[in-house]
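Asks: Have a look at this prediction, sequence included:
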Amino acid sequence: MCNRYEEFLEEILIPEEALRQRVAELGAQISQDYKHSEKLVLLCILRGGVMFLTDLIRHLTVPHMVDFMAVSSYGAGSRQSTGQVRITLDLNTSIEDCDVLIVEDIIDSGRTLASVINLLSARKPRSLAVCTLLDKAERREVEVPLRYVGFTIPNKFVFGYGLDLDELYRNLPFIGVVNEEKYQQSRLKREC
C-alpha cells in the first residue's frame, strides 16, 4: 500500500491558485508573441510536462499543433541526471520551418534540455524557444535559453502538478516540497 503524500509533504511551495494564475499569464504572453506564427508547434516533454501543457493550451488564442517527446537522463529511482540523454519517444511531426515551443515541467541542470535543443535545431525549425513551469536556476550546470518561466524555485525536491514522486502524485493541484528524511523513512518501511 502506498503512503499518503501528507506523510512527507514539508510545505506547499506553489499553491493551486498561483499555478492557475501564472499559467493563464503565460498563455496570454505566448498568444501575443506568436500571433503572426503560421505554424506553431508546442512540443511537450513527457511525462512531467503534460499537466502544464494541458492547462497552458486552454489559455492560447493562437492556432497551434501539439506533439510529444520523451527523453531520459536519469537512472531508475535517481534524482541525479546521468548526463547521457536517450530519446525514448520521438516526434510524429516534422518541425522544419515551424515555430517550436518546448514545454517542460522543470529545468535544473540544463543538460537534458541542452541536448534536446541541439537535436531539434538540426531539424531546421523556423524558431525554437522554451517554456518551463519551474526553473531551478541554482542547479544550472549548462546554460539554456528560457523564454518563458512560470516560477523560479529554490533547490528543493518538489512534486505535484505533473511532477512525480516515484511515479506517483502527478495529479496533485499544487507543487509541494518533499521532507526527504520522512520520505526515506517511509520508503524503508515499505521495503520491510
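Replies: Cool, the structure landed. Computed from a predicted model, the values in this text were never measured in an experiment. Residues are numbered from 1 along each chain as shown.
Asks: From now on I want contacts and neighbour counts done on CA atoms only, so please keep to that.
Replies: Fine.
Asks: Show me the longest helix that occurs in the protein.
Replies: helix 16-33 (DSSP state H).
Asks: after it, next one along is what?
Replies: strand 40-46 (DSSP states H and E).
Asks: Which other helices and strands does the next helix or strand after that next one contact?
Replies: Going down the chain from strand 40-46, the next helix or strand is helix 50-57, by DSSP H and E. In terms of contacts (3 or more Cα pairs under 8 Å, 6 or more residues apart in numbering; DSSP states H and E), helix 50-57 is packed against helix 16-33, strand 99-107.
Asks: Show me what counts as buried in the very next helix or strand once past helix 50-57.
Replies: Using DSSP H and E, the helix or strand that directly follows helix 50-57 along the chain is strand 65-74. Neighbour-count burial for strand 65-74, counted by 16 or more other Cα atoms under 10 Å, picks out 66-69, 71-74.
Asks: and here's the other structure:
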Amino acid sequence: MYEFKAEDDKVYGPVDEATILAWAKSGRIDGNSLLSKTPGGEWTPLNRIVELSHICRQAAESPVPTTPPAIPAAPAPVPAGQPVKPGKLQAISIMTLVGGIIGVLVGLTYGCYFGMLTLATLGIGVFLMILPVYALIFGIMAIIRGSQMLGANPMPAFKSAKGIAIMQIVNIICCDLINMVLGIINLVFLNDPEVKDYLHSQGVEI
C-alpha cells in the first residue's frame, strides 16, 4: 500500500497499485509525484520506485479518455417583440383631449356672446352663431377621440387624429390660439417617422 503527497502537501491514501495506476491514467499523478510505501516509507518520485515502474509505462500506453467539455447549446433566438409605443402618441392623446375641453369652453363662451348679440341686433347677428357651433362640435369630437386614445383600445381613434388636429387649427376662427398651436404640434408629431411606423404596424393609416 502507498500514500500520495499532492503539491499542496496533502497526503492521500493508503491506496493500492490499481488505484495508483488509475490516478496515473487520469493525469492526477505522474512520474514526478511523491509516493511513500506504508508504513514508514520515504517519499520518492513514482518513476524511481522499482516495483511501480510499470505504472508510468502503462499509463502512457493506455490513458483514461477524458470527457470533452460540453459545448453549451446555442441560445434560442429571441422572438422579435412588439414595437415600442412612441411617447409622442401619449402627447397627441393628451393634447387632443385638452384641446377638446378648450374648444367646448370657447364654444360656450362665444355662444353666449353671439346669442346676446343676435338678440341685441334683432337677429342680424345670427349668422355669427356658426362660429361657436363649430367650436362646440369640434370640442365634443376631440374630447371623445382624446378619451379613446387614452383608453384600452386607442388605435381606432388614431385613424381620425389628423382630422381632429386640422379642426384644432381651424378653430382659430374663434380666436382659439391654444388649439391652433396644439393642432400644429399634433400634425408634426403625426408625421414623425417613428409615430407613422408604429401606427402602420398596428394597422392604422393616417
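Replies: Looks like it arrived, so ask away. Nothing here was measured: the structure is a model prediction, and the numbers come from that model.
Asks: Send over the TM-score of the superposed chains.
Replies: Superposed pair, TM-score by TM-score structural alignment, normalised by the length of the first structure: 0.29. Supporting alignment: 87 aligned residues with a Cα RMSD of 4.8 Å.
Asks: just to revisit the earlier point, deepest-packed of the helices and strands packed on helix 50-57 of the first structure, please.
Replies: Across those, averaging neighbours per residue (mean count of other Cα atoms under 10 Å) puts strand 99-107 on top, at a mean of 23.
Asks: helices or strands up against that one?
Replies: Using 3+ Cα pairs under 8 Å, 6+ apart: strand 99-107 of the first structure touches strand 40-46, helix 50-57, strand 127-135.
Asks: repeat that with 7 Å
Replies: Contacts defined by 3 or more Cα pairs under 7 Å, 6 or more residues apart in numbering; DSSP states H and E place strand 99-107 of the first structure against strand 40-46, strand 127-135.
Asks: looking at those, which is buried most?
Replies: strand 40-46 (a mean of 22).
Asks: what residues does it touch?
Replies: 50, 53, 64-70, 98-104 (Cα atoms under 7 Å, 6 or more residues apart in numbering).
Asks: what about Phe151 of the first structure, neighbour count?
Replies: Using other Cα atoms under 10 Å, Phe151 of the first structure has 16 other residues around it.
Asks: Ser201 of the second structure now?
Replies: Count around Ser201 of the second structure with other Cα under 10 Å applied: 12.
Asks: Likewise for Arg190 of the first structure?
Replies: 11.
Asks: how close does it sit to Gly150 of the first structure?
Replies: Distance, Arg190 of the first structure to Gly150 of the first structure, using Cα to Cα, to the nearest Å: 35 Å.
Asks: How about Ile14 of the first structure?
Replies: Applying Cα to Cα to Ile14 of the first structure and Gly150 of the first structure gives a distance of 11 Å.
Asks: for the second structure, what's the longest helix?
Replies: Assigned via DSSP H, the second structure shows its longest helix as helix 87-120.
Asks: tell me the contacts of Ile184 of the second structure?
Replies: Per Cα under 7 Å, 6+ apart, neighbours of Ile184 of the second structure: Ile169.
Asks: one more time with 10 Å, if that's ok
Replies: Contacts for Ile184 of the second structure (Cα atoms under 10 Å, 6 or more residues apart in numbering) come out as 165-166, 168-169, 190.
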